[in-house]
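Sequence below, structure please.
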Amino acid sequence: MVNGRATARDAYLSLRRVSGELLVDRRWGTETSRVADLGGVDAPGRVRYEPSGYLDLRRVLRHRDVTPQDVFLDLGCGKGRIVLQAARYEFGRVIGVEVSPELCEVARANVRARRDHLRSDVELIVADAATFDIPDDVTVIYLYNPFRGAVFAAAVDQIVSSLNRAPRRVRVIYRTPLEEDVLLGTGRFRLTRSVPGLRPTRAWAQKMSTRIYVAEPA
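Below you'll find the model as predicted:
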């Protein structure tokens, strides 16, 4: 039974990747669908690139909940699929941070390919999320299980430091929230919503859920 489930899972992921390549990447002139490692970067605690779904951001963030005063940050942006989605909203700007120069260069090429269709300015930065200073105007942060353990804790510390410098409302959108306890343990964020992932089984859908957390100024 375990092998059967694994085979079904692999078949589903393969179909999802191929459909993404055929229906979106080829049409847009981008390359966001293929899983990739970090291009030789020695980065313990980091997770390889796997793309978010094309509907993931739209399912949890409505256009009317974004204003030009909002700034979007994708920590661990990989090839930039979510950056491209966020830049279709009315954000003041969109930032992607990626530890791998190789993946970041792919993301830059993808943004260039879609430039005429984006509403927001995009900045892509090669940096380590554990030491990256969160800009104090960021109001929406996206995470797709990009790193674990000490790296995640350090990234959360950077978020809290930014909140301390500039108290404001910040939303964290966290897909596959395996390190949720670290975020909630800061005492700054509360869980406001959980959306199951688009997966064939209920257990798998729950594991791949996207959760939204909010920090409010004191």
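
make it CA atoms for all contacts and neighbour counts henceforth
Noted.

can you give me the helices for this structure?
Counting by DSSP state H, one finds helices in the chain at the ranges 2-20, 26-28, 56-60, 81-86, 101-114, 149-165, 180-184, 202-207.

The structure of the following sequence is requested for comparison with the preceding one:
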Amino acid sequence: MKTSYERLRRTIGKLAYERRYNVRTAELIELDELGIAGAGRGYYVAASWRTLRRTLSRKEITPKDVFVDFGSGMGRMVLEAARFDFGRVVGVELSGQLHEIAQDNVRRTRQRLRCRDIELLQTDVLAYEMPDDISVVFFNNPFQGPVFETVIDRLVATIDRNPRQIKIIYYNPVEERTILGTGRAELVRELVHARRRTAGSPFGLTKVFALS
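All right, here's what the predicted structure looks like:
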């Protein structure tokens, strides 16, 4: 009974956010339904609304900071990031269907957001030209393998061009070894976001890395 109650309470909490912000972000969709299924891709489901609030301090974010969500889906983390004082918030999403939903969500809430410079891009992440001022990156296990390795290599390249530190917030960190394997990153924080997670599994965790 307790487990059923907790599950119901979490569901009600998620729906409350949707209703409060008048957005649609809570669905779970298999990628073959979106026409983008492929190796290293799983399904679309949004991260918890509280993820950024648990991993970022408002005091550490300034208008000089740039947030990028790779695999931004319906835009939940874009909306949450835009409630901080980022100078720019970017969402990169492959699915045209999810991209259109994200655009609608941003239109509905833009006037309530701190950051007004929000850019939603419908493109393959490998075609995205990374700017040299990215300071915070978010992954919700959007892709794995060679694609993830390439994205991390390109982030490192931006640091080589413009020395700085990038904070990586990784929800369900399947490719942690790729990040640490650069020799340029360290794990700075780990949070449990699923109460009934399997020990030793990356699912149910959020890990924060500093890449420099």
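
against structure 2, where does stretch 176-195 of structure 1 fall?
Mapped onto structure 2 using TM-score structural alignment, stretch 176-195 of structure 1 covers residues 172-191.

returning to what we had before: V35 of structure 1 is nearest to which of the helices of structure 1?
Closest to V35 of structure 1 of these, according to Cα to Cα: helix 2-20, at 8.7 Å.

OK, contacts around the spatially most central residue of structure 2?
Taking Cα atoms, centre = their mean, the centroid of structure 2 lies closest to F138, which sits 3.5 Å from it. Contacts for F138 of structure 2 (Cα atoms under 8 Å, 6 or more residues apart in numbering) come out as 67-70, 168-171.

out of the residues you listed, which is most surrounded?
Within the contacts of F138 of structure 2, F67 tops the neighbour count with 27 neighbours, counted by other Cα atoms under 10 Å.

Which residue in structure 1 occupies the aligned position of that residue?
Structural alignment (TM-score structural alignment) places F67 of structure 2 against F72 in structure 1.

Is it correct that that match is in contact with V140?
Yes. Contact criterion Cα atoms under 8 Å: F72 of structure 1 and V140 qualify, at 4.8 Å.

Check the helices of structure 1 for me and report the most buried one.
helix 81-86 (a mean of 24; mean count of other Cα atoms under 10 Å).

Pull up the aligned stretch in structure 2 for that helix.
Against structure 2, helix 81-86 of structure 1 falls on residues 76-81 (TM-score structural alignment).

Pretty sure F189 of structure 1 sits against A215.
Yes. Counting by Cα under 8 Å, A215 is a contact partner of F189 of structure 1 at 4.6 Å.

how far does the match of helix 81-86 of structure 1 sit from the chain's center?
Centroid displacement of stretch 76-81 of structure 2 relative to its chain, using Cα atoms, centre = their mean, to the nearest Å, is 8 Å.

Could you do stretch 153-160 of structure 2 as well?
The answer for stretch 153-160 of structure 2 is 19 Å, by Cα atoms, centre = their mean.

Stretch 40-60 of structure 2 now?
How far stretch 40-60 of structure 2 lies from its chain's middle: 5 Å, per Cα atoms, centre = their mean.

Just the terminal-to-terminal distance for that stretch.
33 Å (Cα to Cα, to the nearest Å).

And the aligned partner of V137 of structure 2 in structure 1, how far from G53 of structure 1?
Using TM-score structural alignment as the criterion, V137 of structure 2 maps onto I141 of structure 1. I141 of structure 1 sits 17 Å away from G53 of structure 1, going by Cα to Cα.

Could you do W204 of structure 1 as well?
With Cα to Cα as the criterion, W204 of structure 1 and G53 of structure 1 are 15 Å apart.

ditto for Q206 of structure 1
15 Å.

Equivalent analysis for G96 of structure 1, please.
As judged by Cα to Cα, G96 of structure 1 and G53 of structure 1 stand 17 Å apart.

Give me the more crowded residue out of those two.
Between G96 of structure 1 and G53, counted using other Cα under 10 Å, the more crowded position is G96 (27 against 16).

before we move on, back to that, my guess is the match of V137 of structure 2 meets I159, correct?
No. Using Cα under 8 Å, I141 of structure 1 is not in contact with I159; the gap is 9.2 Å.

Can you tell me the closest non-neighbouring residue to E27 of structure 2?
Closest residue to E27 of structure 2 apart from its sequence neighbours, by Cα to Cα, 6 or more residues apart in numbering: V45 at 6.2 Å.

separation between whatever residue of structure 1 lines up with the one you found and R81 of structure 1?
The equivalent of V45 of structure 2 in structure 1 is E50 (alignment by TM-score structural alignment). Distance, E50 of structure 1 to R81 of structure 1, by Cα to Cα: 10 Å.

ditto for D37 of structure 1
Separation of D37 of structure 1 from R81 of structure 1 (Cα to Cα) stands at 16 Å.

what do you get for A36 of structure 1?
Using Cα to Cα, we find A36 of structure 1 at a distance of 13 Å from R81 of structure 1.

and if you look at A150 of structure 1?
With Cα to Cα as the criterion, A150 of structure 1 and R81 of structure 1 are 26 Å apart.

Touching, Y44 of structure 2 and D32? I think so.
No. Y44 of structure 2 is not in contact with D32 according to Cα under 8 Å; the separation is 10.3 Å.

Look at the two and report which has more neighbours.
Between Y44 of structure 2 and D32, counted using other Cα under 10 Å, Y44 has the larger neighbour count: 21 against 12.

Which residues are in contact with the more buried one?
Counting by Cα under 8 Å, 6+ apart, Y44 of structure 2 makes contact with 27-31, 73, 142.
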